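Q: sequence? don't have it. structure:
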């Protein structure tokens, strides 16, 4: 997954800072529509774990809600708008302006959602992220389970004995960014050294590029080494191109 960079084709808003926050131990927030506004919010810093910011959240494991309001620049109209969450431990659901735009499980990797169709250009936008960090045998860290337990798991779920503390929250920055309708979504570089023991070894560099929306057409790959640069033509078919 590519990290969003600010340049002449892509714009980026860093949503780090203060968000609204609320615990949801009874798991009523989704039914009551907290994605449109929290019932009793407090202010929390993002990125950070909720366990380290309030006394009553130190040992909390369960459902929580984060909410942020912002304006999206009108100059972004016509582009695709993506929301990138660097880390939401452990499982997350995301709403934009009351519309569910996606979910993700796994707190150790980032995820990106295309939120273009949910963005409104007049007035503020509301981003709501529901996060829960319950211990389960299929998660990291794995805790003991109530009822039937897999062999080898502890018997005191979900108290205190597990591999490491299951911090919950938005642990990395959240970004809103724009990309052109046709854009690069992924790049993979593979290198091979043919004769590593030679005085002047040679090798091969293969670059695979993935473009959005099944793009077919031409592109350019610029390889730069110091002051030297080489341009290689890319021929995209159904969104993929490879150069060696």
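A: That came in fine, so what should we check first? Computed from a predicted model, the values in this text were never measured in an experiment.

Q: okay, CA-based contacts and neighbour counts for the rest of this
A: Will do.

Q: In contact with the spatially closest residue to residue 139 that is not a sequence neighbour: list those residues for me.
A: The spatially closest residue to residue 139, leaving aside those adjacent along the chain, is residue 106, at 7.8 Å (C-alpha to C-alpha, 6 or more residues apart in numbering). For residue 106, the set of contacting residues under the criterion of C-alpha atoms under 8 Å, 6 or more residues apart in numbering consists of 88, 89, 90, 91, 139.

Q: would you list every one of the helices in this structure?
A: Assigned by DSSP state H, the chain shows helices spanning 29-32.

Q: Surely residue 47 and residue 17 touch.
A: Yes: because the distance of 7.4 Å satisfies C-alpha atoms under 8 Å, residue 47 is recorded as touching residue 17.

Q: between those two, who's got more neighbours?
A: Set side by side, residue 47 and residue 17 show unequal neighbour counts under other C-alpha atoms under 10 Å, the larger going to residue 47 at 20 against 14.

Q: check contacts around that one.
A: 16, 17, 169, 170, 171, 172, 173, 174.

Q: And for residue 230?
A: For residue 230, the contacting residues are 222, 223, 224, by C-alpha under 8 Å, 6+ apart.

Q: And residue 241, by the same measure?
A: Counting by C-alpha under 8 Å, 6+ apart, residue 241 touches 208, 209, 210, 234, 235.

Q: Likewise for residue 73?
A: Contacts for residue 73 were tallied using C-alpha under 8 Å, 6+ apart; they are residue 121.

Q: And it, how close does it get to residue 127?
A: Residue 73 is 15 Å from residue 127, where distance means C-alpha to C-alpha, to the nearest Å.

Q: now swap in residue 166 and tell me
A: Look at residue 166 and residue 127: by C-alpha to C-alpha, they are 25 Å apart.

Q: coming back round to it: so among the contacts of residue 106, which ones count as buried?
A: 88, 89, 90, 91 (16 or more other C-alpha atoms under 10 Å).

Q: one more structure, for comparison:
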């Protein structure tokens, strides 16, 4: 799998008459999302970002805005599958690639993927996103309880699959008779005869064949220390796709913790020991970046939580992936 990061500079325009430009039934593909539209006077902005922080004139603006940029996709073969992965756009997003509508998504804090297979060309391409954060179009209550930012506020990545590749890798840990087990499963795109998958974690490794474009592996009796707030041990799992000669074609590396959690007699037990949850409600809002959470800001917040003795946090909406990773690290 090849990836192209689309973070960085985008062209930006606030649409002050969306009923005519964006939601005009006589114009199914809005003019402003076409690759050849003149964007010379559009504002240059940074993605991830929220438009309330782009300029003072957008401080309290709720409406429809258009984001647009070009990018180089490299060589795109006829068989290639491609998708755009958006980690967060608030609130309603319509995505266009090279002037064609590719898909849409509603809700502002969940990751979504748009299939753009067949819409890319080799070399230069164009993507445009119409973002609508008007309260009237949301399914949330009119009174949010926090500020209604608008924009592409998390990462944007293009994924191109044109050769044998791992995909949708999932892991699951369990404890049986005092022994830890890890299961890894996933898909293999463009799988061929003789392909195999190898998994390695905590000094244990195993391998298996690819069957019907999928794999499932088990690592038994892993010599690990259980994850806990007092000792947040994480282990790296390496998953490799190999050809019949043992050559590595693709690889995924993820970090994971081993722990059990269940309710016993009305009490939450972590690793078979009762745990008292101590936490706060966390709604992120930065004076400088709004919804955009940098890793430095995440680490600062979690450090403050730990200093208060917290071992849990409640959020109103799905957080950025980096926030969960930082929580895993800090316990």
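A: Yep, it's here. All figures in this text were calculated on a predicted structure; none of them were measured in a lab.

Q: now, among the contacts of residue 241 of structure 1, which is nearest to residue 28 of structure 1?
A: residue 210 (40.7 Å; C-alpha to C-alpha).

Q: which residues of structure 1 does stretch 54-71 of structure 2 align to?
A: In the comparison with structure 1, stretch 54-71 of structure 2 aligns to the range 53-70 (TM-score structural alignment).

Q: Can I have the buried ones of the contacts of residue 47 of structure 1 as a PyMOL selection?
A: Burial among the contacts of residue 47 of structure 1 is assessed by 16+ other C-alpha under 10 Å; the matching PyMOL selection reads:
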select buried, resi 169+170+171+172+173+174
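
Q: List the ones among the contacts of residue 47 of structure 1 that fall in strands.
A: Secondary structure of the contacts of residue 47 of structure 1 is defined by DSSP state E; positions in strands are 17, 169, 170, 174.

Q: hmm, which two among those residues are most spread apart?
A: It's 17 and 169 that sit farthest apart of those, by C-alpha to C-alpha, at 13.6 Å.

Q: The spatially closest residue to residue 27 of structure 1 that is not a sequence neighbour: neighbour count?
A: Closest residue in space to residue 27 of structure 1, ignoring its immediate chain neighbours: residue 63 at 6.4 Å, by C-alpha to C-alpha, 6+ apart. Other residues lying near residue 63 of structure 1 total 22 when counted by other C-alpha under 10 Å.

Q: which one's the longest helix in structure 2?
A: Of all the segments assigned as helix in structure 2 under DSSP H, the longest by residue count is helix 295-307.

Q: start and end residues in structure 1 for that helix, please.
A: For helix 295-307 of structure 2, there is no aligned range in structure 1, judged by TM-score structural alignment.

Q: Which positions within that helix qualify as buried?
A: Within helix 295-307 of structure 2, the residues that qualify as buried are 298, 299, 302, 305, 306, counting by 16+ other C-alpha under 10 Å.

Q: didn't residue 113 of structure 1 look like it was pressed against residue 86?
A: No: using C-alpha under 8 Å, residue 113 of structure 1 and residue 86 do not qualify as a contacting pair, with a distance of 11.6 Å.

Q: who's more crowded, those two?
A: For residue 113 of structure 1 versus residue 86, the count of surrounding residues by other C-alpha under 10 Å is larger for residue 86: 19 against 16.

Q: I'd like to know how far residue 166 of structure 1 sits from residue 103 of structure 1.
A: For residue 166 of structure 1, the distance to residue 103 of structure 1 (C-alpha to C-alpha) stands at 20 Å.

Q: quick one, which of the two is more surrounded?
A: Summary of the neighbour comparison: residue 166 of structure 1 and residue 103, criterion other C-alpha under 10 Å, with residue 166 having more neighbours (22 against 16).

Q: need the contact list for the spatially closest residue to residue 74 of structure 1 that is not a sequence neighbour.
A: The spatial neighbour of residue 74 of structure 1 that comes closest, neighbours along the chain excluded (C-alpha to C-alpha, 6+ apart), is residue 121 at 6.3 Å. Going by C-alpha under 8 Å, 6+ apart, residue 121 of structure 1 touches 71, 72, 73, 74, 77.

Q: Next, count neighbours for the fourth one.
A: Residue 74 of structure 1 sits with 10 neighbouring residues when counted by other C-alpha under 10 Å.

Q: who's in contact with the longest helix of structure 2?
A: Defining contact as C-alpha under 8 Å, 6+ apart, one finds that helix 295-307 of structure 2 is touched by 279, 311, 322, 323, 326, 327, 330.

Q: what does stretch 161-171 of structure 2 give?
A: When contacts are taken as C-alpha under 8 Å, 6+ apart, the neighbours of stretch 161-171 of structure 2 outside the stretch itself are 1-2, 76-77, 79-82, 182-192, 241, 249-252.

Q: State the distance from residue 142 of structure 1 to residue 166 of structure 1.
A: Between residue 142 of structure 1 and residue 166 of structure 1 the distance, using C-alpha to C-alpha, works out to 9 Å.

Q: Mind listing the shared neighbours of those two?
A: Shared contacts of residue 142 of structure 1 and residue 166, defined by C-alpha under 8 Å, 6+ apart, comprise residue 135.

Q: Now residue 7 of structure 2: closest residue in space, sequence neighbours ignored.
A: Distance criterion C-alpha to C-alpha, 6+ apart; nearest residue to residue 7 of structure 2, sequence neighbours excluded, is residue 47 at 5.3 Å.

Q: I meant to write residue 174 of structure 2 there.
A: residue 181 (5.3 Å).

Q: can you check residue 243 of structure 1 too?
A: residue 207 (5.3 Å).

Q: Would you enumerate the residues in contact with the counterpart of the one you found in structure 2?
A: In structure 2, the residue paired with residue 207 of structure 1 according to TM-score structural alignment is residue 184. Taking C-alpha under 8 Å, 6+ apart, we find residue 184 of structure 2 in contact with 169, 170, 171, 172, 199, 216, 217, 218.
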